[in-house]
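[1] the following comprises the amino acid sequence and a computationally predicted model.
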Amino acid sequence: PYDNIAPRPYPAILATGGLSDPRVTYWEPAKWVARLRPASTSGRPILLKMNMEAGHAGAAGRFDDLKETALEYAFALWAVEHRGAS
């Protein structure tokens, strides 16, 4: 995805990552978001949520996992509600 970034109207994006992820190191989503933000022409938010206690599978505890899922659902609902706004 990093190499395919071009100026275009990207949708609202919530990129997530885990600090202790050995497969996708924390700087990869950060680097992707940093390059994507100035390339987007839509004016929609491109956010990065880095979980400081998670690995590749996300949060470890049941309630922590539910908190992550709630954040993703809330962002998705917000993005659908505001899809026409620029």
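    The structure has been received and is ready for your questions. Numbering: from 1, shown residues only.
[2] please count neighbours and contacts with C-alpha atoms only from this point.
    OK.
[3] middle-most residue in this structure, spatially?
    Ala15 (1.0 Å; CA atoms, centre = their mean).
[4] can you give me the helices for the chain?
    27-39, 62-81 (DSSP state H).
[5] surely Pro7 meets Arg37?
    No. Pro7 is beyond contact range of Arg37, at 9.7 Å (criterion: CA atoms under 8 Å).
[6] between the two, which has more neighbouring residues?
    Arg37 (19 against 12; other CA atoms under 10 Å).
[7] comparison target, given below:
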Amino acid sequence: LYKGVLAAVPFVDVVTTMSDASIPLTTGEYDQWGNPADKPYYDYMLSYSPYDNVKAQAYPNMLVTTGLHDSQVQYFEPAKWVAKLRATKTDKNLLLLHTDMDAGHGGASGRFKALHDVARQYAFMLLLLGEKS
């Protein structure tokens, strides 16, 4: 059905992030996500948190991006998720991690830097479709 996934600054370690009140925006988002200190919310978050649900199975080709200066989804969340996927997945599909050392949550700033991000995404999609030039 799908050739691959573009996961741009994905919020993938929901339980850990929402359990740390010192991380910016966490307590302000309890209304949206719930407070994991309350067991029903914790159990519900655990049921859908991508990091906590990685298992030995095949995963699609993936390009995961993050920004070093992202205060909303800190760079180590996608990196930790990719590391766990690499250690656990059973396929040989691509699993790429791109960390922009200058970007925040919205990606690169500046017109041309943002276009480089778009070009990277298109290159990944074209590669999956078999375009090699």
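    On my side now, so go ahead. A quick note: this is a predicted structure, and the numbers were derived from the prediction, not measured.
[8] need the contact list for the counterpart of the residue nearest to the centre of structure 1 in structure 2.
    Aligned by TM-score structural alignment, Ala15 of structure 1 pairs with Val64 of structure 2. Residues near Val64 of structure 2 by CA atoms under 8 Å, 6 or more residues apart in numbering: Leu6, Ala7, Ala8, Val9, Pro10, Pro78, Val82, Leu95, Leu96, Leu97, His98.
[9] let's see that with 7 Å instead.
    Leu6, Ala7, Ala8, Pro78, Leu96, Leu97, His98 (CA atoms under 7 Å, 6 or more residues apart in numbering).
[10] ok, His105 of structure 2 next?
    Contacts of His105 of structure 2 (CA under 7 Å, 6+ apart): Val9, Gly67, Asp70, Ser71, Gln72, Val73.
[11] just give me the neighbour total for the fourth one.
    The tally of other residues near Ser71 of structure 2 (other CA under 10 Å) stands at 13.
[12] returning to what we had before: identify those among the contacts of His105 of structure 2 that sit within strands.
    Residues from the contacts of His105 of structure 2 lying in strands, with DSSP state E as the criterion: Gly67.
[13] for the contacts of His105 of structure 2, which one is nearest Tyr122 of structure 2?
    Ranked by distance to Tyr122 of structure 2 (CA to CA), the contacts of His105 of structure 2 are led by Val9 at 16.7 Å.
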